[in-house]
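Undergrad: this is a predicted model, with the sequence first.
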Amino acid sequence: MKGWRAKGRFRKSLTNRYLLLISVAMIFMPILFPLASVFYWFVANTFMDVPPLPDKKYENGTVLEKMWHKEATQLEGASPEEIEQRLKSLRQAYPEVQMLWVDSDSRKRIELPVQEDMPALWSAQHTVQFMKNSVGADPFTVVAFIGDEGADEGFMVMRIPRKYISVQDPIASETTLYGLFMATMSGLFILVSWLFFVRIRKRLLRLRNAMTSPNEATGIPQPVTLTKLDEIGQLEEGYNDMVSQLEEGQRRQREEEELRKSLIASLSHDLRTPLTVIRSHIFSLEREPLSGRGKESLSLIEAKIGDLGGLIDNLLSYNLLTSGKVQLNLDAKDVLRLVKESAAAWYPVWEKAGIEPDIALREEPLIWNVDVLWFRRLLDNLFQNVVRHAQSGKYIGIYTEERQVEGGEETGALIISDRGPGFGSESHNKGAGIGLAVVDFLAKEMGLKCEVESSGEGTRITIWKPGSGGVYPGQELNPGGKQVRFEVDDM
């Protein structure tokens, strides 16, 4: 089967087909010349009024001229009756020839047939002028003296239309028809070559359109129908194989994604039960008399279980969000008010961890289209990361500033910063990655931008809405960018 396909591809190869086309043209070119002659001969004898050639008597002018001079020489000393009789005999043999005899007295003695332009008496001037006008003219004219030139027996004239002697060889003697035939054959070869490459170009454009027109649902280009087993057919076959591999890879990716999400969901739910049991036992142990070291270990266990519970919550949230099972309800809300409420809820946690909050928000509302529940979750993740990973800095800053966006417009931005060691340092508390992944996903879903800057001096997270200004229509931003500090107890 493979051998048959290889043989079929060899026969249908574009290279072989083009070489065959050139070879046929090269072989056919030497045949064009005789074909052109045959073509003219057919056209000339079928459609053109070409006078017939009477038994090859008019092969060329030289033969006629020699024949006429020979006849004139043989008539030397002949009587007028003999000359007249001989001219009549020649006239019967050459009926297309006009014949004239002028005697020694310059009188026209015989004319076959009679011509109106021939005078009866030939003067020397008229004779010279006639001979001068006949050179290279039509009809073809030959003047021969009877006998020797000094015999003074007059001369005889032969005239024949040149159409009888100029077409002595009908094959390939007409330049126009011959050139027309050659041009037609050359044009036919060019047309065949052009059609050959037009079909190639059409197939290549069809393949290009298929490559640049992916399916809207999958994003993968559509396969093409195989036409021929030539080089382009092999390219189409390879392209279809690539599309099949992409579709298979996408299918496996979807299966793996579904498996991952299912595994995370199952694992998260399965971990909640033992965590609940461990927390209940920790609560029981707290009532038992323990040494100082035991109480310290119990407190560390409780903290780690809290971290693990937060990580599980983040895993569940990220799994739900990326699977499309959660629909965000976006409404225009004053996000600064939500920030104040969330900060008030986290204040006891910061106080217990020794973190000093520095909150400076502007007076004007900052209106964004957000889902209140999930925006609170976004803030909780950011505040929780400060407690877990930047507790050593003993600081959290929550404030607003003006940020310039595209078009020169300014918009309000929310800043959350700390003075911890940064994300690049070693930390005993892991899990910041999934928490920030949830933050980044929620920000994108709400049409917000989230930028994280981290160094050894701390981390700065900026959230803003690009190109909106972040206020109600018609409401101006604080011209001076004034920051208003407030105490958590005031909210």
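TA: Good, I have the coordinates.

Undergrad: CA only for contacts and neighbour counts going forward, please
TA: Will do.

Undergrad: what about the helix or strand encompassing Ala6, distance to the chain center?
TA: Using DSSP states H and E, Ala6 sits within helix 2-11. Distance, stretch centre to chain centre, for helix 2-11: 30 Å (CA atoms, centre = their mean, to the nearest Å).

Undergrad: packing partners of it?
TA: Contact partners of helix 2-11 among helices and strands, from 3 or more CA pairs under 8 Å, 6 or more residues apart in numbering; DSSP states H and E: none.

Undergrad: buried ones in that helix?
TA: Buried positions in helix 2-11, judged by neighbour count with 16 or more other CA atoms under 10 Å: 9-10.

Undergrad: so Lys163 is in contact with Pro51, correct?
TA: Yes: in this structure, Lys163 is within contact of Pro51 by CA atoms under 8 Å, at 7.5 Å.

Undergrad: the two: which is more packed in?
TA: Remark: of Lys163 and Pro51, Lys163 carries more neighbours, 14 against 10, as counted by other CA atoms under 10 Å.

Undergrad: could you check how far that one is from Pro95?
TA: For Lys163, the distance to Pro95 (CA to CA, to the nearest Å) stands at 14 Å.

Undergrad: what about Ser454, which helix or strand?
TA: If you go by DSSP H and E, Ser454 is part of strand 449-455.

Undergrad: ok so Phe189 is a helix residue?
TA: Yes: using DSSP: H, G, I helix; E, B strand; the rest coil, the assignment for Phe189 is a helix.

Undergrad: now it: how far from Ala183?
TA: 10 Å.

Undergrad: out of those two, which sits in the more crowded spot?
TA: Taking neighbours as other CA under 10 Å, Phe189 and Ala183 compare with Phe189 leading, 16 against 12.

Undergrad: which one is that one nearest to, not counting chain neighbours?
TA: Spatial nearest neighbour of Phe189, excluding adjacent residues (CA to CA, 6 or more residues apart in numbering): Ala25 at 7.3 Å.

Undergrad: quick one: that neighbour from Ala144, how far?
TA: Taken as CA to CA, the span from Ala25 to Ala144 is 54 Å.

Undergrad: thinking again about what came up before, buried sites along the strand holding Ser454?
TA: Buried, per 16+ other CA under 10 Å, within strand 449-455: 449-450, 454.

Undergrad: here's the one I want to compare it with:
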Amino acid sequence: MRWGRKQGRFRNSLTNRYLLFISMAMIFMPIMFPLASIFYWFVNDTFSERPPAPPGKYTSGAVLEKMWHEEAAGLSGASPKAIDQKLNSIRQEYPEISMFWVDGDNTTRLQLPVQPNVPEVWSALYTVQFMKNSLDSDPFTSVAYIGGEGSGEGFMVMQLPRKYLNVQQPIASEPALYGLFMALMSGLFILVSWLFFVRIRKRLLRLRSAMTSPHTVTGLPQPVTLTKHDEIGQLEEGYNDMVIQLEEGQRRQQEEEELRKSLIASLSHDLRTPLTVIRSHIFSMEREPLSAKGKESLSLIESKIEDLGGLIDNLLSYNLLTSGKVQLSMEPTDVLRIVKESAAAWYPVWEKAGIEPDIQVRDEPLRWNVDVLWFRRLLDNLFQNVVRHAQSGQYIGIHTEEREGLEGVLVISDHGPGIKSRSSNKGTGIGLAIVDHLTREMGLGCHVDSSDEGTRISIWKR
């Protein structure tokens, strides 16, 4: 069993498989040469159309031609009968050769075998044309003068199909075929190597596609199907485990989010009842005779209760917005008109808090596509944030600015201690969270610039 597990790990390792592949290739290379010889022999023996020739014959046309001229020179002064006997003797030794001879009177004599295209009498013109046509033609033709050139005893002609001259040679004399076999084997090795890496690349691309193609609903990457238990398979398995963990984390996050929203809704609802009771008792106590210090304490209690009521309203609003239960009704609106109306409503509050408003907005309308109701809520949160956290600066600025590439920018500023330097009066930041959420939902840009000298909140249309 242990040996089986080791074999499985070896087969499932890309490194081991590739090393085995290279080793087999190195072992196979030395035996390619004898295989090439066998391949050549098989191809030549199976597909060659050349008839077998006796060993030692027709190895060279020059050798054959030399033999023919020697035989012709040796027939000097021979009788026609002796010439016929010599040709018959040569014919017996070389049966593939056809031959004939012409005497000194230009008359065709013996033909072995009889050839219909050979004339009985040779004219000078026909002889010259025959010599010209026989040059480097098929069949291989050799003409030799009997008794030597200029003897006047005639000539004899030998013809042999050239296919008998192209006899099989040793493998070393066939470099083209041998090289072709070597090229085929090398190409096969390259092809197998290419297919090996193509399959690896295909699996990696499939994994990358799964990583970069999140689910349309969950937004999480998609798991992949395991194909093999090699290194890439282990990577795919680890990737699937990561996807499972992400799905579990998303599920827990959704459960916690639903629990938080439910808790905020229940808490906000439960807090309203005691606040209403407290407000009624404060109203009753205001009618009672109180000292100056008591009236001051009662006023402070009422102020804090109002802050707590605002916080509860903000919690409910944020809960509704983030849960997706609020559908914004977007329409083109002059937001500067809404800013002026909201600022007018906040004037008494600012005056009571000792805050000096500085409003400088342009005369031309600034039209943005917004939800009027929730844009007013956005402004109320910003104005309330100044009253709660920047009252010491005794200033609120509402301006419009022109910036390159933007239709107009609404800027709300204060001279308070800044967001990072707020005192114990600082809240939970739920008001600014609502502002940030609303600006995103209405397609607006929002930037907060805060320092010890104050805070600037810029809002613009994207």
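TA: Yep, it's here. Note that the coordinates shown come from a computational prediction; the quantities given were computed from them, not determined experimentally.

Undergrad: which residues touch Asp138 of the second structure?
TA: Taking CA atoms under 8 Å, 6 or more residues apart in numbering as the criterion, Asp138 of the second structure is in contact with 160-162.

Undergrad: now for Thr225 of the first structure, how many residues are close by?
TA: With other CA under 10 Å as criterion, Thr225 of the first structure counts 12.

Undergrad: tell me the SS of it?
TA: coil.

Undergrad: which other residues reach stretch 178-186 of the second structure?
TA: Outside stretch 178-186 of the second structure, the residues touching it (CA under 8 Å, 6+ apart) are 32, 36-37, 39-40, 171.

Undergrad: buried ones in that stretch, by neighbour count?
TA: For stretch 178-186 of the second structure, burial by neighbour count (16+ other CA under 10 Å) applies to 178, 181-182, 185.

Undergrad: how much does that stretch stray from the first structure?
TA: Compared with the first structure after fitting, stretch 178-186 of the second structure deviates on average by 5.4 Å (mean CA distance after the TM-score superposition for the first structure).

Undergrad: remind me, longest helix of the first structure?
TA: helix 231-285 (DSSP state H).

Undergrad: assumed Arg456 of the second structure was part of a helix.
TA: No: under three-state DSSP, Arg456 of the second structure sits outside any helix and is assigned strand.

Undergrad: check contacts around the counterpart of it in the first structure.
TA: Using TM-score structural alignment, the partner of Arg456 of the second structure in the first structure is Arg460. Under the criterion of CA under 8 Å, 6+ apart, the neighbours of Arg460 of the first structure are 415-418, 452-454.

Undergrad: what is the nearest of those to Ile83 of the first structure?
TA: Distance to Ile83 of the first structure, by CA to CA, is smallest for Val452 among the contacts of Arg460 of the first structure, at 128.9 Å.

Undergrad: name the residues of the helix or strand hosting the residue nearest to Phe189 of the first structure that come out as buried.
TA: For Ala25 of the first structure, the host element (DSSP H and E) is helix 14-46. Across helix 14-46 of the first structure, burial judged by 16+ other CA under 10 Å covers 14, 32, 35-41, 44.

Undergrad: quick one: it to chain centroid distance?
TA: Worked out by CA atoms, centre = their mean, helix 14-46 of the first structure lies 37 Å from the chain centre.

Undergrad: next: stretch 87-99 of the second structure.
TA: Using CA atoms, centre = their mean, the offset of stretch 87-99 of the second structure from its chain centre is 74 Å.

Undergrad: neighbouring contacts of it?
TA: Contacts for stretch 87-99 of the second structure (CA under 8 Å, 6+ apart): 100, 111-113, 156-161.

Undergrad: among these, which one has the most neighbours?
TA: Busiest of these [other CA under 10 Å] is Met156, holding 25 neighbours.

Undergrad: go ahead and confirm that one touches Ala72.
TA: Yes: under the criterion of CA under 8 Å, Met156 of the second structure makes contact with Ala72 at 7.2 Å.

Undergrad: any common contacting residues for the two?
TA: Both Met156 of the second structure and Ala72 are contacted by 144-146, under the criterion CA under 8 Å, 6+ apart.

Undergrad: ok, those vs Val370 of the second structure, which is closest?
TA: Nearest member of these to Val370 of the second structure, counting by CA to CA, is Ala144, at 113.9 Å.

Undergrad: how far off centre is the host helix or strand of the closest one?
TA: Element membership for Ala144 of the second structure (DSSP H and E) is strand 140-145. Its chain's C-alpha centre and that of strand 140-145 of the second structure lie 71 Å apart, by CA atoms, centre = their mean.

Undergrad: do the same with stretch 407-419 of the second structure
TA: Worked out by CA atoms, centre = their mean, stretch 407-419 of the second structure lies 47 Å from the chain centre.

Undergrad: show me which residues of that stretch are buried.
TA: Quick answer for stretch 407-419 of the second structure (16+ other CA under 10 Å): 408-419.

Undergrad: also stretch 365-373 of the second structure?
TA: Across stretch 365-373 of the second structure, burial judged by 16+ other CA under 10 Å covers 366-372.

Undergrad: make JSON lines out of those residues and add distance to Thr127 of the second structure and secondary structure.
TA: Listed next are these as JSON lines, based on distance: CA to CA, whole Å; DSSP: H, G, I helix; E, B strand; the rest coil:
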{"residue": "Leu366", "distance to Thr127 of the second structure": "113", "secondary structure": "coil"}
{"residue": "Arg367", "distance to Thr127 of the second structure": "111", "secondary structure": "strand"}
{"residue": "Trp368", "distance to Thr127 of the second structure": "110", "secondary structure": "strand"}
{"residue": "Asn369", "distance to Thr127 of the second structure": "109", "secondary structure": "strand"}
{"residue": "Val370", "distance to Thr127 of the second structure": "112", "secondary structure": "strand"}
{"residue": "Asp371", "distance to Thr127 of the second structure": "114", "secondary structure": "coil"}
{"residue": "Val372", "distance to Thr127 of the second structure": "117", "secondary structure": "helix"}
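
Undergrad: closest one of the residues you listed to Ser329 of the second structure?
TA: The closest of these, once distances to Ser329 of the second structure are taken by CA to CA, is Asp371, at 5.1 Å.

Undergrad: quick one: the helix holding Ala6 of the first structure to helix 231-285, angle?
TA: Helix 2-11 of the first structure runs at 120 degrees relative to helix 231-285, counting by axes from the mean of the first three to the mean of the last three CA atoms, to 10 degrees.
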